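1. Dropping a prediction and its sequence here:
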Amino acid sequence: MGGTVTTVSSHGEHAFSKANRPAITLLAGLGVEGDAHAGVTVQHRSRVARDPTQPNLRQVHLIHEELFDEVAAAGFTVAPGELGENITTRGIDLLGLPTGTLLRIGREAVVEVTGLRNPCGQIDGFRAGLLKQVVGRDEETGEIVRKAGIMGIVRTGGVVRPGDPIEAELPDGPHHPLERV
């Protein structure tokens, strides 16, 4: 199971969107070099306010570019990096991966999938009504469905560029579905 990196993004300050870059460097145990969310402990402001000693399970944010196609059909224009992701992908079912999947990205980098991004109201601040497009309910089960990407931690550092391949290595069973982190 694999795909391709289409865009890489980072931002040195806490901001909703991240600037597209020609490359980003992933640092083992930290995240994206120079990104405001890099660190061993939580860096997201709301999580720091609750408990700054929590481990940072959100070092790298990945979104499937197919989501942008989906929201475009509903009238929303969203470009890579605008939802705060570090790595935009195509051709890999990120949301279908189990917790603990290793994503081998480019020549060296390895990211371990920790869970789903839990979209917040800032998405509606970016584009009014967009939150309903990325969070909904399964029509059959009534369960909440989060589509705004996945989060991970850097196991092995390396440079990541657009065009790099991504290969998913599933963990030994049993597989656990992604939950919000």
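-> Sure thing, it's come through. Residues are numbered from 1 along each chain as shown.
2. Please count neighbours and contacts with C-alpha atoms only from this point.
-> OK.
3. show me the contacts for the nearest residue to Gly106 once chain neighbours are set aside.
-> Nearest residue to Gly106, sequence neighbours excluded (CA to CA, 6 or more residues apart in numbering): Asp164, at 4.7 Å. With contacts defined as CA atoms under 8 Å, 6 or more residues apart in numbering, Asp164 is in contact with 4-6, 105-106.
4. Can you give me the neighbour number for Phe68?
-> By the criterion of other CA atoms under 10 Å, Phe68 has 17 neighbours.
5. what's the spacing between it and Thr88?
-> Going from Phe68 to Thr88 by CA to CA, to the nearest Å gives 10 Å.
6. residues shared between the contacts of those two?
-> If you check Phe68 and Thr88 against CA under 8 Å, 6+ apart, no residue is contacted by both.
7. circling back to that earlier point, go through the contacts of Asp164 and flag which are in helices.
-> Judged by DSSP state H, helices contain none of these.
8. how about the strands in this structure?
-> Listed in chain order, the strands of the chain (DSSP state E) span 2-10, 19-21, 24-27, 31-32, 60-64, 87-90, 102-105, 109-116, 135-137, 144-146, 150-156, 158-160, 165-169.
9. The second one packs against which elements?
-> Spelled out, it's strand 19-21. Using 3 or more CA pairs under 8 Å, 6 or more residues apart in numbering; DSSP states H and E, the elements in contact with strand 19-21 are strand 2-10.
10. put this beside the first:
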Amino acid sequence: MARVEAVCISDRKGVVKKAVSQVELRTQWGIESDAHAGKWHRQVSLLAGESIDQVKEILPELEQGAFAENIITRGLDLAALPLGSRLRIGATAELEITQIGKECHNIGCAIKRATGDCIMPREGIFARVVTGGTVTAGDEIVRLS
């Protein structure tokens, strides 16, 4: 079963995010109180916990949110999800995958300096919020399409 390992937010773009107990996803907006929320296609970022584990072998002190990810997943092959895929998280939240990977903002960004690597450009998945809802660590993730 795929699940949410952690949820993270920040009030600025381009910095590490902080793990929080829960987030509120707002339809067509993103995560309340997160710098990436807005009317665009990258409202929420997801990163597989399995990808983070590989970096933690080198840097075990990494904390959740180190790659500026909003939702850390476990047991879901994010790399296999095509654009347009839909995920239900928890009871009501629904995301649509809009982008796979991204161009790094800046050579030597804060994330790369903190972690030694920025895996989001290669392994990050981005989504828009189709249906809002509360998301917490431990919530089930179901692929709808």
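-> Thanks, I have it. Computed from a predicted structure; not experimentally measured.
11. about what we covered before: got JSON lines for the contacts of Asp164 of the first structure, with neighbour count too?
-> Shown next, in JSON lines, are the contacts of Asp164 of the first structure (neighbours: other CA atoms under 10 Å):
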{"residue": "Thr4", "neighbour count": "21"}
{"residue": "Val5", "neighbour count": "24"}
{"residue": "Thr6", "neighbour count": "18"}
{"residue": "Ile105", "neighbour count": "24"}
{"residue": "Gly106", "neighbour count": "19"}
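12. any chance of the residues you listed in TSV, plus distance to Ala79 of the first structure?
-> Listed next are these as TSV, based on distance: CA to CA, whole Å:
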residue	distance to Ala79 of the first structure
Thr4	17
Val5	14
Thr6	11
Ile105	21
Gly106	22
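13. In space, not sequence, find me the middle residue of the second structure.
-> Centroid-nearest residue in the second structure, with CA atoms, centre = their mean: Leu46, separated by 2.3 Å.
14. tell me the contacts of it?
-> Shown in contact with Leu46 of the second structure (CA under 8 Å, 6+ apart): 69-73, 124-127.
15. nearest spatial neighbour of the counterpart of it in the first structure, skipping sequence neighbours?
-> The alignment partner of Leu46 of the second structure in the first structure, by TM-score structural alignment, is Leu62. Spatial nearest neighbour of Leu62 of the first structure, chain neighbours left out: Ile87 (4.7 Å); criterion: CA to CA, 6+ apart.
16. I'd assumed Ser9 was in contact with the one you found.
-> Yes: here Ile87 of the first structure reaches Ser9: they are 6.4 Å apart, a contact under CA atoms under 8 Å.
17. quick one: contacts of the longest helix along the first structure?
-> Longest helix in the first structure by number of residues (criterion: DSSP H): helix 66-73. Contact with helix 66-73 of the first structure is made by 77-79, 90, 130, 133, 147-148, as judged by CA under 8 Å, 6+ apart.
18. now do stretch 35-44 of the second structure
-> Under the criterion CA under 8 Å, 6+ apart, residues 9-13, 28-31, 70-71, 98-99, 126-129 lie in contact with stretch 35-44 of the second structure.
19. Tell me how far Leu78 of the second structure lies from Asn70 of the second structure.
-> 14 Å.
20. For those two, indicate the residue with more neighbours.
-> Asn70 (28 against 18).
21. The more buried one matches what in the first structure?
-> In the first structure, Asn70 of the second structure lands on Asn86 (TM-score structural alignment).
22. can you check Asp139 of the second structure too?
-> Per TM-score structural alignment, Asp139 of the second structure is aligned with Asp164.
23. Ile58 of the second structure: how many residues sit nearby?
-> 11.
24. likewise Ile144 of the first structure?
-> Counted with other CA under 10 Å, the neighbours of Ile144 of the first structure add up to 11.
25. tally of neighbours for Glu108 of the first structure?
-> Around Glu108 of the first structure there are 12 residues (other CA under 10 Å).
26. er, Lys13 of the second structure actually
-> Applying other CA under 10 Å, I find that Lys13 of the second structure has 13 neighbouring residues.
27. who's in contact with the aligned partner of Glu24 of the second structure in the first structure?
-> Aligned by TM-score structural alignment, Glu24 of the second structure pairs with Thr25 of the first structure. By CA under 8 Å, 6+ apart, the contact set of Thr25 of the first structure is 32-33, 157-160.
28. my read: Pro98 of the first structure touches Gly152, true?
-> No: with contacts counted by CA under 8 Å, Pro98 of the first structure stays clear of Gly152, the gap being 11.8 Å.
29. which residues do these two both contact?
-> Joint contacts of Pro98 of the first structure and Gly152 (CA under 8 Å, 6+ apart) are Val113.
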